[in-house]
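K.L.:
fold the following and give me the result.
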Amino acid sequence: MHRPGAQQHNGEGFSTSSENPARPLAPAPITQNRHGENTFRADDGLSDLLSPPRSTRSPLRGLLWPTIAVVLTSCIGAAILVGLRSSKGTEDGYLGSTPDTRGYQLTDTPCTVLDLKPIAAAGAAPATGSSPTYSVARHPAVDTSQCRMTLTDKGGRTTVFLDTTATVHKVSNPVPAFLAEFETVDQQSGKPEVEKISGLGDDAYIVYERNGALATLRVRDGWFVYEILWRSSSPSSDIVPRDAKSPMLQALASHALSELSR
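P.N.:
Sure, this is the predicted structure:
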């Protein structure tokens, strides 16, 4: 006879309570797979315990790190380019804010700085009965002078024009705009051709338009810019052949720069 609540031991050594007898677990159903092997199917929630844990990662999480990597790479690349431009700009004055006029000063008679020998050697001369015209403007920010000469061939049958412009920038850095004009020449209409010139100032180039009938030499030396424009009505009526224009314009500019920087 047993008291209520007393434990009993069965023959296998397990203890049970008379009031709450243990409910034996139902055997897991046995099934066979397609290979004829016995498999067990766990019920009553055990399948969740036996199955591998489900991933709780968001499907977008896998895209997060690649996106971050791309952004960081872009930022690093941009920083490198800025650094290269900054280091280069320190050397060529691209980012300079201190006026670098190199001692250039404009004269009240800008046409007198032109040496006519290269023009005569190319077969041209000032037109008979014409006088050069010029203008000079001075300002705390920028000084500008212009000169225009009318030229003819030795027989006086063909007329061309030679224009010069000298600019001393005293406040604003002209380097970015000067380089931008050179780098965007190929975007202009008419398919102009560009000839890079070395040994003249910091940067220099010639732009040929209308098959050479229009030739422009632009020179930058520090914050000083000098431009020479050769203009004829057509290539057939031009006095100076295209191949002879480059050395002629370079000689004119070299002499003018030396005269204006004294």
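
K.L.:
only C-alpha atoms from now on, for both contacts and neighbour counts.
P.N.:
Will do.

K.L.:
what's the burial count for the spatially closest residue to Thr167 that is not a sequence neighbour?
P.N.:
Closest residue to Thr167 apart from its sequence neighbours, by Cα to Cα, 6 or more residues apart in numbering: Thr144 at 4.5 Å. Thr144 has 20 neighbours, counted by other Cα atoms under 10 Å.

K.L.:
second chain to compare with the first, below:
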Amino acid sequence: MMQERPEDLPAQPEPQPEPQAPAPSGSTTPPGSAAQPTPRSAPTPEPASQSQAHHQPSSPPRPENAPDSPYAAPQPGAQPGPQPANPYGPPPAQPPAQHYAYGPPPGLPPQSGGRTGAGRAVLWAAVGAVVASALWAGGILLFLDPLGDDPELAGYRARTNLCSSVDYTALRTEYTEEDDAPTHNALKHKALDQSYCSISLKKTSSSSYSDAYLSVQMDLHKETDPSAEFTALWSEYHQRYEDYEVEEVSGYGDEAYLVTEDTTSGSSTGGSRAVILAVRDGWMTYQMSWSVYTTSYETTTPPAIGEVSRWVKSDTRSTLENLRSG
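P.N.:
Now for the predicted structure:
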């Protein structure tokens, strides 16, 4: 039961509420409800974790010279003691290897089979250009030299026994006796085929020795063109001996030279005479040589150089025809 206040007691003033701070925006305090007064006391300290997060440095300094520092240099004469625990925690873990989405890391060779489609296209384009250039160059060479590496032998063939193809009918006008055993030899090689024949010439069967000598040689050059060397050898043959004379003749292959020598001076007691006809037809070279010593003739003089030259030219023409046929 409430007690009534005595009439003579003065009325007590009602306590006035303390002014409240305006509620922050977004406050969920319902309208009409009284805000709770904030007690006036010491400010609440922030949590240790937040305070350290705001004020603690990212990495504590390492006192190099502190005696208890693990980084302090050892003092002379000091005994090594137990190593203190690392105050900075365990070492950080190594970062995982990075994966490169566009190939191996810089500085490493590319993996085998790792060419991209664009790389393969560039490679094939380069290969195609090289092949095209080679085919173009080969076509030009083929156009300029239809035979390629084939030798120009002009239809001549190597002979094992060249003597069987030598025709010396014109010379037998002077040397009627036939040689029954001429000498011959042959050489076959991938670069050169060579055939040689030597025939003894006699005026009569009563001759004790050969009155003159005839030699024929044919060379088939199968890897090198002999034209330059042939020209140098026979066009300048007179440089070897002062008594030799050289004359270029036509009608025999690509080029031909007639070489003559006479040291008898019209005397039958000494000296010698010689006639050589050298012919080049393509990569075939040929020479027919006649030679005589005046001492070989017992009673007569050797035939004149001009006459023998006609015989040699005639026999060379028929012999070359034999070497191209059969």
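
K.L.:
superposed, what's their TM-score?
P.N.:
Taking TM-score structural alignment, normalised by the length of the first structure as the basis, the two superposed chains have a TM-score of 0.57; 166 aligned residues with a Cα RMSD of 2.5 Å.

K.L.:
helices along the first structure, start to end?
P.N.:
Secondary structure of the first structure (DSSP state H): helices at 46-50, 61-92, 117-121, 175-183, 242-260.

K.L.:
can you pull the buried residues of the third one?
P.N.:
Read that as helix 117-121 of the first structure. Within helix 117-121 of the first structure, the residues scored as buried using 16 or more other Cα atoms under 10 Å are Pro118, Ile119.

K.L.:
distance to Ile206 of the first structure added to the helices of the first structure, as JSON lines?
P.N.:
Below are those laid out as JSON lines (distance: least, Cα to Cα, whole Å):
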{"stretch": "helix 46-50", "distance to Ile206 of the first structure": "81"}
{"stretch": "helix 61-92", "distance to Ile206 of the first structure": "20"}
{"stretch": "helix 117-121", "distance to Ile206 of the first structure": "17"}
{"stretch": "helix 175-183", "distance to Ile206 of the first structure": "9"}
{"stretch": "helix 242-260", "distance to Ile206 of the first structure": "8"}
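
K.L.:
nearest to Gln8 of the first structure, of the ones you listed?
P.N.:
helix 46-50 (29.7 Å; Cα to Cα).

K.L.:
which residue lines up with Ser227 of the second structure in the first structure?
P.N.:
By TM-score structural alignment, Ser227 of the second structure lines up with Val175 in the first structure.

K.L.:
how many neighbouring residues does its match have?
P.N.:
22.

K.L.:
that one contacts Trp223, correct?
P.N.:
Yes - using Cα atoms under 8 Å, Val175 of the first structure is in contact with Trp223, at 7.1 Å.

K.L.:
closest one to Pro110 of the first structure among the helices of the first structure?
P.N.:
Nearest of those (Cα to Cα): helix 242-260, 9.1 Å.

K.L.:
average offset of the closest one relative to the second structure?
P.N.:
Once fitted to the second structure, helix 242-260 of the first structure is off its aligned match by 1.1 Å on average (mean Cα distance after the TM-score superposition for the first structure).

K.L.:
the second structure: strands as residue ranges?
P.N.:
183-188, 192-201, 212-221, 244-249, 255-262, 272-281, 284-293 (DSSP state E).

K.L.:
turn the ones you listed into JSON lines, including distance to Val131 of the second structure.
P.N.:
Listed next are these as JSON lines, based on distance: least, Cα to Cα, whole Å:
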{"stretch": "strand 183-188", "distance to Val131 of the second structure": "38"}
{"stretch": "strand 192-201", "distance to Val131 of the second structure": "34"}
{"stretch": "strand 212-221", "distance to Val131 of the second structure": "33"}
{"stretch": "strand 244-249", "distance to Val131 of the second structure": "48"}
{"stretch": "strand 255-262", "distance to Val131 of the second structure": "41"}
{"stretch": "strand 272-281", "distance to Val131 of the second structure": "38"}
{"stretch": "strand 284-293", "distance to Val131 of the second structure": "36"}
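
K.L.:
quick one: which of those strands is nearest Gly148 of the second structure?
P.N.:
Nearest to Gly148 of the second structure among the strands of the second structure is strand 212-221 (14.9 Å), distances taken as Cα to Cα.

K.L.:
got the contact list for that closest one?
P.N.:
Outside of strand 212-221 of the second structure, the residues within contact range by Cα atoms under 8 Å, 6 or more residues apart in numbering are 151, 153, 156-158, 166, 191-202, 283-293, 296.

K.L.:
what's stretch 218-229 of the first structure aligned against in the second structure?
P.N.:
Using TM-score structural alignment, the partner range for stretch 218-229 of the first structure is residues 278-289.

K.L.:
actually stretch 66-86 of the first structure, not the one I wrote
P.N.:
By TM-score structural alignment, stretch 66-86 of the first structure lines up with nothing in the second structure.

K.L.:
how many neighbours does Arg225 of the first structure have?
P.N.:
Just to correct that, residue 225 of the first structure is Val rather than Arg. The burial count for Val225 of the first structure: 24, using other Cα under 10 Å.

K.L.:
and Phe143 of the second structure, by the same measure?
P.N.:
11.

K.L.:
ok, it to Trp136 of the second structure distance?
P.N.:
Going from Phe143 of the second structure to Trp136 of the second structure by Cα to Cα, to the nearest Å gives 11 Å.
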